[in-house]
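# Okay, predicted coordinates and the sequence, questions at the end:
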Amino acid sequence: MFVETMLQEDLKAIERYYGDQGFINAKILDVNKEIVFDQDEHLNKMVITIVIVEGEAWTYAGMTFNGNRIYSNEELEALVLQQPGKTFSSTKFQIDYQRVSDLYFENGYIFNTFTYEEKRVEERREVSYIVDITERDRAHIENIIIRGNDKTKSYIIRREIPLEEGEVFSKAKIIEGTRNLYNLQFFDVVDPQPYPGSSDGLMDLIIDVSEGKTSDIGFGLSFSGGPDFPISGQLNWNDRNFLGRGQVLGAEVNVSPDVQKVTLRFTEPRILGKRWSGGVDVSWSHDVNRRINQDWDGNGLPDPYNTWEEYDAAGRIVPEDYQMEYKSHYVSTGVNTGYTWVTRFGRLGLSTGLRFTWEYVDYDPTVFRPHNQDLRENLENWKYDDSISFRLSWDTRDLQFDPTKGFVLSENLTFAGLLPVSRRDYIKSITRFNYNLLMFNVPVNDKGGAFKGTLYFNTAFSGLFDKPWSDTIADRQRDGFYIDGMFVGRGWDPSSGYRYLWDNTLQFKFPLVPNILAFDIFLDGVGAWVATRGQFDSSNALLNMNINDWRFSLGAGFRFANPQFPIGIYLVKKFQWDLKGNINWNPEPDLTEFKNWGMDLVIAFNMNIY
């Protein structure tokens, strides 16, 4: 379909391209449009002919400066990256020119004026520029005025702006403050504008905001294929700007055949006005725990095995007929705190949390006998567990939700078993790297609309370890990692009890309606290992990994990109390599929803992992 505005954008792009190749006299003289009828497709098509005069390519001869006293010629010339003697590029010239003006603006000289004069030497086809600078005193901020904040307290906005009244104006700090306000996810629009103050050298910084929705009630549904057909519903209420003070108050209810959970939470992100956060949560849950190993003969091995050699030879896999299920009630409370340092290299975060849990276990002891001794002792008793966690992160993303550039590198460590009465004793590590890159940004109208494509890459390695100073072996069935088929290993049959899990995702995101709907294409690859001793020792399992250890998912679908209601609906094709290097395109034929295509439908709710 022909769109006139897109044609005009294309014409401008053609002229820019010629200008960047040194053809500074290139012009589009005429655009001829002719409508022809396509007999094969039975529709009218438009043939566009563009008439161009190219001229000759010119060479760049440099940039000089007049009127500069605050910064020397050498300091300004160091900002000019386009090299004299090379083919002239108009885009590179504009970037260098902007870089020079930004040096002044970022240091408070916003009242300066800049003009440039083009000089041409026709016989050598050389072009150079003289930049005239009229320098004035630095601008100081007289007033910071917030407008449009009906709910949010003004001090919440002001603390995100790294400027105070009386300070020298800084463009870089204004940009940083604007990004901080958008990351709060309180506002749809943030528009800072400088205005002249009451006298020369003074200016007012007026920040106009348009508040978005911060209090929501949401409902979600998640399911993926598998023999137990895991399906869950979620109802949540969340206010990310409670009483306009920037605090978070929320409640969440999760309901599925296996899990029912209620959680209440409160977070203060800025204790004493610092980037020091603190939070508390309390929850109750009722779980049905399936596929639990038994030990009726008391030999210390899961039934039906009598020796470790037999267990190893079976790949540490226990037949379902020998496994059991039990019900448990949990009451849990946690407290957490953390601090974020904002630096020129990104946001550095350090946080810690304590969690205290009481569990009540119920099963029929005349029918079942768990392999795990803690479960046997927990029967119809409340048992105590505790843990402390630490998280270190480095975040350079431009936006925390749906970013277009930057990365996150983080390490999470959890130590379970602080007090002697705690049953669980382990160390858990999750190392994660997440990278985002804007691939293209094509304007589609004259109102700022654009079609964007973002590359997203995520890799996370998780490990469950025994404490070196303890004789207790970590229970991988209760505390290990799992493939859920919805977020990890999309489309695969859920499985659990892994000591090591390496989850990877390469995803292309294409926003169709900004902040509402996006189209995604992804490739997932997840490896999982059960390792404790013998040939399944951790060092052996990881050092001797092969391609057969990995599950892959290739898929595409739509994602609702609302921060309060992120749902993904995907069609997924699973595949796996065998030991001979052959690809099996239907590794779980009995668990596939669309058997003719060999594909699965995955609906995932609440996909934000940070």
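Happy to help now that I have it.
# rest of the way, CA atoms for contacts and neighbours
Will do.
# Next up, the contacts around residue 167.
Residues in contact with residue 167 (C-alpha atoms under 8 Å, 6 or more residues apart in numbering) are 140, 141.
# From residue 522, how far off is it?
Noted for residue 167: a distance of 47 Å to residue 522, by C-alpha to C-alpha, to the nearest Å.
# which other helices and strands contact the longest strand along the chain?
The single longest strand within the chain, with elements called by DSSP state E, is strand 323-343. Counting contacts by 3 or more C-alpha pairs under 8 Å, 6 or more residues apart in numbering; DSSP states H and E, strand 323-343 is packed against strand 276-293, strand 346-362.
# Try it again at 10 Å.
strand 259-268, strand 276-293, strand 346-362, strand 382-395 (3 or more C-alpha pairs under 10 Å, 6 or more residues apart in numbering; DSSP states H and E).
# buried set for it?
Buried residues in strand 323-343, defined by neighbour count with 16 or more other C-alpha atoms under 10 Å: 323-340.
# What of stretch 170-182?
Residues of stretch 170-182 classed as buried by neighbour count (16+ other C-alpha under 10 Å): 170, 171, 174, 176, 177, 178, 179, 180, 181, 182.
# same deal with stretch 245-261?
245-256, 259-261.
# cool, and stretch 92-99?
92, 93, 96, 97, 99.
# take a look at this one as well, against the first:
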Amino acid sequence: MNIQNLYYENGYTSNRFATDINKDAESKVISYTIRIQENPRSHIENILIKGNEKTKDFVIRREIPIEEGDIFSNAKISNGMRNLYNLQYFSAVSPEVLQGSEENLVDIVFTVEEQSTTSLDFGFTFSGVSDPGEIPIALTARIQDSNIFGEGKLASVGTTLSTNEQSVSVSYGQNWLFNKPISTNVSLSYSHSNNYALRDKMLPSGDIDNDYYYMQYEQNQFSLGLSLGHRWTPNFAILTLSGGVTSSLINNLYDDSLWIPYDTSISQYSDNWEPRNSIWTSFSMDGRNISWDPSSGWFASQRLSWYGLMHEGFLPF
């Protein structure tokens, strides 16, 4: 009955409802009289967590937007289920409302079923190569745990290996900071690659060379990324505002006495470690019931990135 649901949604879990059916045989009309006995709103006496073996209780409790002593709210319980599913720590989340020690007190029991939060990925790809002596295979490996020690923190390590490219990356992050839904992430990576680029026909010596169009150069790059975000969880969607900076040190190696690249960004980082920096911000609205496997809802996101924020010479780009 919608009336019961409306009361229940607003914390009236102990109301009593009775329906009287009135039949008028002469006019062939049936009417209903609903009698409602209103009791005080119910409050949360206890919030209990069951089924978690790895995940700490505080990791689960902080995702539930209702506390002991609050007025009962079915919408907040539903939001808590959504938040817990979006963590991807649990394959099942089942809330149950039980009678508390008094008539207008209730206990909420969240029973969870944990799933693996550690992933180990291996792969390889075939691709075309410019040098016949290179092997056209790239191997990739990555290990990630999104719930380290059951404390809701994430760490990952990945690498790519091939004859013309090698890279390694590590990252660490968390979704809560200072007991607030503030996400932080730090990433560090290094890559080395052998590349080809179009070159100028005029050599540094002043001679003209029409026989070759490409030059080869070697690139080394270190990158550090920092990001910060805040999450809000109203009933209609999850709102997330994030921002971050990425700073890289790049060094391109080639014989500048023989080649002049067309792309000035290659020569800019020639034979010297030079920085390249960027800043970005993003905002998203997620109305899906489960972000990673939705059956209903909607999603919208916008991201802006800005390069070259400082004058060249202070931090070149």
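It's in. Note that the structure is predicted; figures quoted are calculated from it, not measured.
# from the buried residues of stretch 245-261 of structure 1, which is closest to residue 134 of structure 1?
residue 246 (43.1 Å; C-alpha to C-alpha).
# Aligned against structure 2, show me the partner of the closest one.
Under the alignment (TM-score structural alignment), residue 246 of structure 1 pairs with residue 152 in structure 2.
# How about the contacts made by that match?
Shown in contact with residue 152 of structure 2 (C-alpha atoms under 10 Å, 6 or more residues apart in numbering): 55-56, 58-60, 87, 89, 145-146, 173-176.
# Could I have the PyMOL command that selects the buried members from those residues?
Buried members of these, defined by 16+ other C-alpha under 10 Å, are picked up in PyMOL with:
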select buried, resi 55+59+60+87+89+145+146+173+174+175+176
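# Out of the contacts of residue 152 of structure 2, which sit inside strands?
145, 146, 173, 174.
# quick one on the thing from earlier: and the helices and strands packed on strand 323-343 of structure 1 as CSV, adding distance to residue 32 of structure 1?
Formatted as CSV, these follow (distance: least, C-alpha to C-alpha, whole Å):
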stretch, distance to residue 32 of structure 1
strand 259-268, 62
strand 276-293, 62
strand 346-362, 51
strand 382-395, 51
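# So for residue 228 of structure 1, which of those sits nearest?
Minimum separation from residue 228 of structure 1 across those (C-alpha to C-alpha) falls at strand 276-293, 9.9 Å.
# What is the closest one packed up against?
Short answer (3+ C-alpha pairs under 10 Å, 6+ apart): strand 276-293 of structure 1 packs on strand 247-255, strand 259-268, strand 323-343, strand 346-362, helix 476-479, strand 495-498.
# what range in structure 2 does the next helix or strand after it sit on?
Next in sequence after strand 276-293 of structure 1, counting helices and strands by DSSP states H and E, comes helix 308-313. On structure 2, no counterpart of helix 308-313 of structure 1 exists by TM-score structural alignment.
# So for helix 308-313 of structure 1, what gets flagged as buried?
residue 311.
# how far does it sit from the chain's center?
Chain-centre distance of helix 308-313 of structure 1: 42 Å, with C-alpha atoms, centre = their mean, to the nearest Å.
# so who does residue 101 of structure 2 touch?
Neighbour list for residue 101 of structure 2: 45, 46, 107 [criterion: C-alpha under 10 Å, 6+ apart].
# Nearest to residue 317 of structure 2 among the residues you listed?
residue 46 (56.1 Å).
# Any idea how many residues pack against that closest one?
Close neighbours of residue 46 of structure 2, defined as other C-alpha atoms under 10 Å, add up to 17.
# cool, and residue 28 of structure 2?
By the criterion of other C-alpha under 10 Å, residue 28 of structure 2 has 7 neighbours.
# cool, the one 4 residues further on as well?
Residue neighbour count, defined by other C-alpha under 10 Å, stands at 10 for residue 32 of structure 2.
# now residue 272 of structure 1
Residue 272 of structure 1 is flanked by 9 other residues according to other C-alpha under 10 Å.
# Residue 228 of structure 1 too?
12.
# Which residue of structure 2 is paired with residue 350 of structure 1 in the alignment?
Aligned against structure 2 by TM-score structural alignment, residue 350 of structure 1 finds its counterpart in residue 241.
# Excluding covalently adjacent residues, which one is nearest to that match?
Distances taken as C-alpha to C-alpha, 6 or more residues apart in numbering place residue 283 nearest to residue 241 of structure 2, at 4.6 Å, with adjacent residues excluded.
# how about that neighbour, what does it touch?
229-231, 239-243, 300-304 are the contacts of residue 283 of structure 2 under C-alpha under 10 Å, 6+ apart.
# now, among the residues you listed, which is nearest to residue 93 of structure 2?
Checking these against residue 93 of structure 2 with C-alpha to C-alpha, the nearest one is residue 231 at 21.2 Å.
# now for that closest one: what does it line up with in structure 1?
Alignment note (TM-score structural alignment): residue 231 of structure 2 maps to residue 340 of structure 1.
# Check the gap between that match and residue 394 of structure 1 for me.
Using C-alpha to C-alpha, residue 340 of structure 1 is found at 10 Å from residue 394 of structure 1.
# residues shared between the contacts of those two?
With C-alpha under 10 Å, 6+ apart as the test, residue 340 of structure 1 and residue 394 both reach 347, 348, 349, 350.
# Report the buried members of the residues you listed.
Judged by 16+ other C-alpha under 10 Å, buried ones among those: 348, 349, 350.
# so what's the first one up against?
With contacts taken as C-alpha under 10 Å, 6+ apart, residue 348 of structure 1 has the following neighbours: 339, 340, 341, 342, 392, 393, 394, 395, 396, 408, 409, 410.
# Just to check, the third one is in contact with residue 277?
No: between residue 341 of structure 1 and residue 277 no contact is recorded; they are 11.9 Å apart, counting by C-alpha atoms under 10 Å.
# circling back: tell me roughly how far the longest strand of structure 1 lies from structure 2 on average.
Compared with structure 2 after fitting, strand 323-343 of structure 1 deviates on average by 1.6 Å (mean C-alpha distance after the TM-score superposition for structure 1).
# Not counting its neighbours along the chain, what's nearest the match of residue 231 of structure 2?
Excluding its sequence neighbours, the residue lying closest to residue 340 of structure 1 (C-alpha to C-alpha, 6+ apart) is residue 349, at 4.3 Å.
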